[in-house]
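Engineer: heads up, no residue letters with this:
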């Protein structure tokens, strides 16, 4: 059985999109989302982020930052990130607004507060289908290097989940083996659609 995956991070579209891109290239059925109120990308200083609405095409963001300061945004990796993102999908989507586009079997988050937000969102919805969904948090620092490492770890984890006949019966063993192999602690929970 082919499973459907969602990659979810906060609002900057780095970790979830890196994992989305890698899993998509490997043939997985995958989507990606943010959970913040807006898409926030680094600006010239911490106090001056670039803020966009969810649904703003990546190409629009890319063009905007190229106009503002192409050297800065190339140097800090934002332009290459947006170029990658635009090759994966048109625009960022917000979990709370779009996650009902389909039913996911596995939702992978990359920070604990996002894990909590996804769980809260799923628990507050009317659970009509009563289909199980596995939510896993794989803590990944929010920088380009760690996002690449996190994507490879996410791929490994998803391949392990795909390899079993019924993840519900095997998830404890999958998580334990993953934690031992990669020396990374996972949080996980089961919810329903």
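Structural biologist: Everything's here; your move. Small disclaimer: the values here were computed from a predicted structure and weren't measured.
Engineer: for the rest of this, base every contact and every neighbour count on C-alpha atoms.
Structural biologist: OK.
Engineer: mind listing what's buried along the strand or helix carrying residue 148?
Structural biologist: For residue 148, the host element (DSSP states H and E) is helix 144-163. By 16 or more other Cα atoms under 10 Å, the buried positions in helix 144-163 come out as 144, 146-155, 157-158, 160-161.
Engineer: please confirm that residue 55 is located within a helix.
Structural biologist: No - secondary structure of residue 55 (DSSP: H, G, I helix; E, B strand; the rest coil): coil, not part of a helix.
Engineer: around it, how many other residues sit close by?
Structural biologist: Neighbour count for residue 55, taken as other Cα atoms under 10 Å: 13.
Engineer: another structure for you, compare them:
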């Protein structure tokens, strides 16, 4: 019910002729404690140093895959490793095939026991002018600075520690545990081979893994563009994974957000068709 405050004041027996003293000023406002992981643009302000360090140190583990583990997967491997992501790379072909003097005369090597440097030396002895002009020698020089040699996906014993491989230059720092969170293939047939192989393995680790294909033409120019796009996708995925680690409200999990992340990424890179599935190690 509405009431006239003047009537209430007139009927108050405590009313005197002396006007009341003004109330004391309110105490200084205490800064509101923001929840860890808030989404108001200042989520890092109240993170303690240990939590902030954990977020900065945490990185998703990636694996890049193409047919011969030489061009597209290695360009992406290089970019991810330079961004401090733990990363492995593989090929899905039966043999490593590099362009030769003609389409019917490729240079063929075996996976797992042929180094990039030995390939480079062999092609340098065969025809240095040809293999420098078509970009094969510079590609092998780049590859040898990243890891020892091409590895085959189907021969990878998932979950086995890779300490000796890392010491021999066959792996990336942080990926010595032998598992990854995301596999990114560079061609649809490689995506098919990876998914089929995971099904054949029977999920012995019962560990989820996101398998994403970014379709990249197998030439040096497209590999450079594809490597940038894969790094952009990795950054988006890693940001979402970090948000889940500090989300106290129980919002959507990282696994649930991956399709939306890929859809947003696809708008930024419309010329690189993408596929995705959730599989299991």
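Structural biologist: Yep, that arrived. Just so it is clear, the model here is predicted, and its values are computed rather than measured.
Engineer: contacts for the helix holding residue 148 of the first structure next, please.
Structural biologist: Helix 144-163 of the first structure is contacted from outside by 1-3, 14-15, 18-20, 22-23, 77, 108, 138, 140-141, 167, 171, 174, 178, using Cα atoms under 8 Å, 6 or more residues apart in numbering.
Engineer: out of these, which are inside strands?
Structural biologist: Under the assignment DSSP state E, the contacts of helix 144-163 of the first structure contribute 108, 138 to strands.
Engineer: just the buried residues of the contacts of helix 144-163 of the first structure.
Structural biologist: Buried among the contacts of helix 144-163 of the first structure (16+ other Cα under 10 Å): 14-15, 18-20, 22-23, 108, 138, 140, 167, 171, 174, 178.
Engineer: quick one: stretch 23-33 of the first structure aligns where in the second structure?
Structural biologist: On the basis of TM-score structural alignment, stretch 23-33 of the first structure is assigned to residues 80-90 in the second structure.
Engineer: end-to-end on that stretch?
Structural biologist: The separation between the terminal residues of stretch 80-90 of the second structure, taken as Cα to Cα, to the nearest Å, is 14 Å.
Engineer: quick one: buried residues of that stretch?
Structural biologist: For stretch 80-90 of the second structure, a neighbour-count test (16+ other Cα under 10 Å) marks 80, 81, 85, 86, 87, 88, 89, 90 as buried.
Engineer: mind listing the helices for the stretch 101-250 of the second structure?
Structural biologist: 116-126, 128-133, 136-146, 163-167, 188-201, 220-245 (DSSP state H, counting those that start in this stretch).
Engineer: so where is the fourth one in the first structure?
Structural biologist: Translated: helix 163-167 of the second structure. Counting by TM-score structural alignment, helix 163-167 of the second structure has no counterpart in the first structure.
Engineer: returning to that earlier point: how far does the match of stretch 23-33 of the first structure sit from the chain's center?
Structural biologist: Stretch 80-90 of the second structure has its C-alpha centroid displaced from the chain centroid by 9 Å (Cα atoms, centre = their mean, to the nearest Å).
Engineer: check stretch 165-185 of the first structure too.
Structural biologist: Relative to its chain's centre, stretch 165-185 of the first structure lies at 19 Å (Cα atoms, centre = their mean).
Engineer: these two touch, right, residue 92 of the second structure and residue 153?
Structural biologist: Yes - using Cα atoms under 8 Å, residue 92 of the second structure is in contact with residue 153, at 5.5 Å.
Engineer: quick one: map residue 105 of the second structure onto the first structure.
Structural biologist: Match for residue 105 of the second structure (TM-score structural alignment): residue 48.
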